[in-house]
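S.K.: take this sequence and fold it.
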Amino acid sequence: RTETDQTSATVTDLKYRINVNDFAHEAAKSLEMNEVGICNISTRTPIAFDPFAENRTTGAFILIDRISNATVGAGMILHSLRRAENIHWQSLDVGKRVRADMKNQRPAVFWFTGLSGSGKSTIANLFEKKLFATGRHTYILDGDNVRHGLNRDLGFTDADRVENIRRVAEVARLMADAGLIVIVSFISPFSAERRMARELMADGEFVEVFVDTPFEECARRDPKGLYARALNGEIKNFTGVDSPYEAPETPEIHLQTLGKSAEEIVDALEHWLNERDIA
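M.R.: Alright, predicted model coming up:
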């Protein structure tokens, strides 16, 4: 938030930390309470500002956590990144509608969210097989798989989780633009980030699917042995243990999994789709 405007923002690159005692530049991946650093910030929408050296009022900002609504940082704007002024949207002759018509389908992004062990990946995999069998053009973005490549540099802090979802949402948007039906299977624990992903898509294109499995059942299943390690303190920032999960309040599809097989759940999901003529 600045004196003139407010918008969603992401710290995209921490250049270095400044030692307040000798002003030395120190390598750092994060800043703790009362630490100072130089970083790049990407905003969702353009904002009007002056460099802090020219105007202290319009050149200052604060960062507000989207989850807690608490102020988590304050800063001075040195200059723009000098990138947006040099890039423009390129007009292309082949667009989303043409690509989708060629595939005889409507693009959609099915965003599966739920705790680790809830069954997201299993259900998403079976769901894609059903869609694929009917001739639909699909692709799955799975949380673990993406972390082997695109997001291999990210950890599991809250900040890294937010960046994890931001990148995947952008990839899903591009795939939808290619006319595909995209199935995203990510814990995606924060409602603000899921909302951000929704806002990137066209109206009606984003379908939030809440794979609702209680924590106790996920911990009992523990398919990767992660809950046992997290509960023993061996894994930090584990969703549901020492990092929060914000369940969707109004998902398009609410899948309650207890007492149901993955096949039964996918049948219900397919029935939901057929009723609404989506994808």
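
S.K.: can we go C-alpha only for contacts and neighbour counts from here?
M.R.: Noted.

S.K.: from T157, how far off is the spatially closest residue to A24 that is not a sequence neighbour?
M.R.: Sequence neighbours aside, I18 is the residue nearest to A24 in space, at 5.7 Å (criterion: Cα to Cα, 6 or more residues apart in numbering). Distance of I18 to T157, given as Cα to Cα, to the nearest Å: 22 Å.

S.K.: want to put them side by side, so please do this one too:
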Amino acid sequence: MRTETDSVSATVTVLKHQLNVDSFVREPAKLLQMNEVGVCNIMTQRPIVFDAYKENRSTGNFIIVDRVSSATVGAGMIDFPLRRADNVHWQALDVDKAARSALKNQKPAVLWLTGLSGSGKSTIANALEALLHTCGKHTYLLDGDNVRHGLNRDLGFTAVDRVENIRRVAEVAKLMADAGLIVICSFISPFRDERRMARELMGEGEFIEIFVDTPLDECARRDPKGLYKKAFAGNIANFTGVSSPYEAPENPELHLKTMGQEPARLALQIEEFLRSRMEEK
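M.R.: All right, here's what the predicted structure looks like:
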């Protein structure tokens, strides 16, 4: 998000409604197409300086720029800050991340497994947590399907909902890392920008992106939940790899090619990578 005075990473968290430019009637909407206008909430990674557009057009306007292509994808006017920006303050805590980590005798980390549905992420993540547990490590596994039964049960699978799904999970992972845990996240997380957002939330060196690389044909052959069969038949909309894109990591910390590899061996490879990384610091 770029304004007259700032440039900051930002996420559109809620699209409240679309505005019909002919009648000015408010209409429900999940997304905005080219040249459409809507009212939304935007969360910035840090506070910015601005005025309401009605008071100052120069400091009250903004544009949204794609971080990968640098293309301008939207423009808008700032109406008002959310009330919580003024009423919520950071509470100082006596016990910090370093103290919690020292008590557990480990360094916190967020191991983020990304890949297509059926690539083996959950199986590898489960084997990895079992392995770390036997090594005496304090862990927690956040699985894509499991969080949709609770925390994210209100979200669907549109591009907007997928972004919000990852935003929430990243915030939870950040809290768990702050507790000194090794957090294993197993999510398709198809968009590079959202994985980048998750990385930026974490401390220096804490985020470890792991690309579970399985060809689409193999994922479809496995089809453990019968989802690809439904997607190819047109019965599931916005299915990653079929009717919705998957943006593969460009520079992951660890690239796992699963063909011909056992999940337990791949989990051991992650554990060895994590151990060597922790020993370096």
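
S.K.: the stretch 1-150 of structure 1: helices as residue ranges?
M.R.: Using DSSP state H, counting those that start in this stretch, the helices of the stretch 1-150 of structure 1 run over 96-103, 120-133, 143-146.

S.K.: would you reformat these as a markdown table and include distance to D153 of structure 1 and mean neighbour count?
M.R.: Shown next, in a markdown table, are the helices of the stretch 1-150 of structure 1 (distance: least, Cα to Cα, whole Å; neighbours: other Cα atoms under 10 Å):
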| stretch | distance to D153 of structure 1 | mean neighbour count |
| --- | --- | --- |
| helix 96-103 | 31 | 15 |
| helix 120-133 | 22 | 18 |
| helix 143-146 | 11 | 15 |
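
S.K.: nearest to L273 of structure 1 among the ones you listed would be which one?
M.R.: Distance to L273 of structure 1, taken as Cα to Cα, is lowest for helix 120-133 among these, at 10.5 Å.

S.K.: follow-up on the earlier one: list the contacts of the residue nearest to A24 of structure 1.
M.R.: Counting by Cα atoms under 8 Å, 6 or more residues apart in numbering, I18 of structure 1 touches 24-26, 35-38.

S.K.: tell me how far A109 of structure 2 lies from I166 of structure 2.
M.R.: Here the criterion is Cα to Cα. By it, A109 of structure 2 lies 17 Å from I166 of structure 2.

S.K.: higher neighbour count, those two?
M.R.: Set A109 of structure 2 next to I166 and count neighbours by other Cα atoms under 10 Å: A109 wins out with 26 against 22.

S.K.: okay but that one is in contact with E209, surely?
M.R.: No: in this structure A109 of structure 2 lies outside contact range of E209 using Cα atoms under 8 Å: 10.7 Å.

S.K.: quick one: contacts for the aligned partner of A264 of structure 2 in structure 1?
M.R.: With TM-score structural alignment defining the correspondence, A264 of structure 2 maps onto E263 in structure 1. E263 of structure 1 makes contact with 123, 126 under the criterion Cα under 8 Å, 6+ apart.

S.K.: helix, strand or coil for E263 of structure 1?
M.R.: Using DSSP: H, G, I helix; E, B strand; the rest coil, the structure places E263 of structure 1 in helix.

S.K.: how close does R82 of structure 1 sit to R173 of structure 1?
M.R.: Separation of R82 of structure 1 from R173 of structure 1 (Cα to Cα): 25 Å.

S.K.: ok, those two, which is more surrounded?
M.R.: Between R82 of structure 1 and R173, R173 has the larger neighbour count (other Cα under 10 Å), namely 24 against 8.

S.K.: what's the helix or strand for that one?
M.R.: Assigned by DSSP states H and E, R173 of structure 1 belongs to helix 158-177.

S.K.: mean per-residue distance, that helix versus structure 2.
M.R.: Its aligned residues in structure 2 lie a mean 0.8 Å from helix 158-177 of structure 1 after superposition (mean Cα distance after the TM-score superposition for structure 1).

S.K.: and that helix with helix 96-103, angle?
M.R.: Compare the direction of helix 158-177 of structure 1 with that of helix 96-103 by axes from the mean of the first three to the mean of the last three Cα atoms, to 10 degrees and you get 70 degrees.

S.K.: OK, contacts around the closest residue to S122 of structure 2 other than its chain neighbours?
M.R.: Once flanking residues are discounted, S122 of structure 2 sits nearest to S186: 5.9 Å by Cα to Cα, 6+ apart. Residues counted as contacts of S186 of structure 2 (Cα under 8 Å, 6+ apart) are 112-114, 121-122, 125, 141-144.

S.K.: nearest to A248 of structure 2 among those residues?
M.R.: Nearest to A248 of structure 2 among the contacts of S186 of structure 2, counting by Cα to Cα, is T114 at 8.4 Å.

S.K.: burial count for the closest one?
M.R.: For T114 of structure 2, the count of nearby residues is 28 (other Cα under 10 Å).

S.K.: distance to D65 of structure 1 added to the helices of the stretch 1-150 of structure 1, as CSV?
M.R.: Formatted as CSV, the helices of the stretch 1-150 of structure 1 follow (distance: least, Cα to Cα, whole Å):
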stretch, distance to D65 of structure 1
helix 96-103, 34
helix 120-133, 28
helix 143-146, 24
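
S.K.: and of these, who's closest to S30 of structure 1?
M.R.: Nearest of these (Cα to Cα): helix 143-146, 22.8 Å.

S.K.: for L111 of structure 2, give me its contacts.
M.R.: Contact analysis of L111 of structure 2 by Cα under 8 Å, 6+ apart lists 182-185, 207-210.

S.K.: among these, which ones are in helices?
M.R.: Taking DSSP state H, every one of those sits outside helices.

S.K.: ok, so of the contacts of S186 of structure 2, who is nearest V14 of structure 2?
M.R.: Among these, G144 lies closest to V14 of structure 2 (Cα to Cα), at 21.0 Å.

S.K.: quick revisit: can you select the buried ones from the contacts of I18 of structure 1 in PyMOL?
M.R.: PyMOL command restricting the contacts of I18 of structure 1 to the buried ones, with burial defined by 16 or more other Cα atoms under 10 Å:
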select buried, resi 36+37+38
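
S.K.: and of the contacts of I18 of structure 1, the nearest to P214 of structure 1?
M.R.: For these, the residue nearest P214 of structure 1 by Cα to Cα is E35; the value is 38.8 Å.
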